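**Q** The following block contains a protein sequence and its predicted model.
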Amino acid sequence: MNMTIKGILAALLLSISLGLSSGVLAQEVAPINVNTADAELLAELPGIGPSRADAIIEERETNGAFESAADLERVNGIGPATVDRMRDQVTFE
């Protein structure tokens, strides 16, 4: 009897964890347009906090729109590693 309860609990825990993970995997987040997003939205990108978000906005207002992820390196404090982390989460349209 004890083994049966353990088996049922193990199966239940497995089902719950699979259900939770599939919900997370199924959720997709729309890419952020760095040419139109406000500072609050930009700050959600990996490696970008409030001050870098403000710097992105200042850079695009001063020197024009970003055309690619690599263009974000124009912003002081954003290098190739940061760009690589956010590449799939940004758009430039």
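**A** That came through fine.

**Q** switch to C-alpha atoms for all contacts and neighbour counts from now on
**A** OK.

**Q** What is the burial count for the residue nearest to residue 45 when sequence neighbours are not counted?
**A** Nearest residue to residue 45, sequence neighbours excluded (C-alpha to C-alpha, 6 or more residues apart in numbering): residue 86, at 6.4 Å. Neighbour count of residue 86, defined by other C-alpha atoms under 10 Å: 16.

**Q** for the helix or strand encompassing residue 86, the distance to its chain's centre please.
**A** Secondary structure from DSSP states H and E places residue 86 in helix 80-86. Relative to its parent chain, helix 80-86 has a centroid offset of 11 Å by C-alpha atoms, centre = their mean, to the nearest Å.

**Q** Comparison target below:
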Amino acid sequence: MKNTNVFRDFLTRLLFILSLSVVSLPALSATPLDINSATAMEFASVMSGVGMKKAQAIIAYREMNGPFDSLDQLTYVKGIGATLVMRNQALLRVVSPDKPDHSKAEVMQ
């Protein structure tokens, strides 16, 4: 009976830890983050080296200057350098607001 309680307690804790790790690791998402529609929270949770302050700066820059045409334009944001963009390149993408995003449709076919 005691072993059953220990196992149940262990299993409960393990499931809790796994559920937290899934919520806090959106960087493992299959689809890269669109820098023209991402929220500050998404930037901060996906990009390595970007906290809320830099994420909010990206949003502010985008609101003042319009959508990004390339990932390299992120370097125009104060606090975002070329090295930071290169480090996060695989996690990001640019979807032009005037062009539809067909990446999801291609995956579903």
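**A** Happy to help now that I have it. Fair warning: this is a prediction, and the values are worked out from it, not measured in the lab.

**Q** Please state their TM-score.
**A** In this superposition the chains share a TM-score of 0.67, using TM-score structural alignment, normalised by the length of the first structure; 67 aligned residues with a C-alpha RMSD of 1.3 Å.

**Q** Trace the residue nearest to residue 45 of the first structure over to the second structure, please.
**A** For residue 86 of the first structure, the aligned position in the second structure is residue 88, judged by TM-score structural alignment.

**Q** right, and its match touches residue 47 too?
**A** Yes: contact criterion C-alpha atoms under 8 Å: residue 88 of the second structure and residue 47 qualify, at 6.0 Å.

**Q** tally of neighbours for the equivalent of residue 71 of the second structure over in the first structure?
**A** Using TM-score structural alignment, the equivalent of residue 71 of the second structure in the first structure is residue 69. Look at residue 69 of the first structure: counted by other C-alpha under 10 Å, it has 19 neighbours.

**Q** got it, and residue 58 of the second structure?
**A** Residue 58 of the second structure, neighbours per other C-alpha under 10 Å, totals 25.

**Q** Same check on residue 55 of the second structure?
**A** Neighbour count for residue 55 of the second structure, taken as other C-alpha under 10 Å: 23.

**Q** One more: residue 82 of the second structure?
**A** 14.

**Q** contacting residues around it?
**A** 72, 75 (C-alpha atoms under 8 Å, 6 or more residues apart in numbering).
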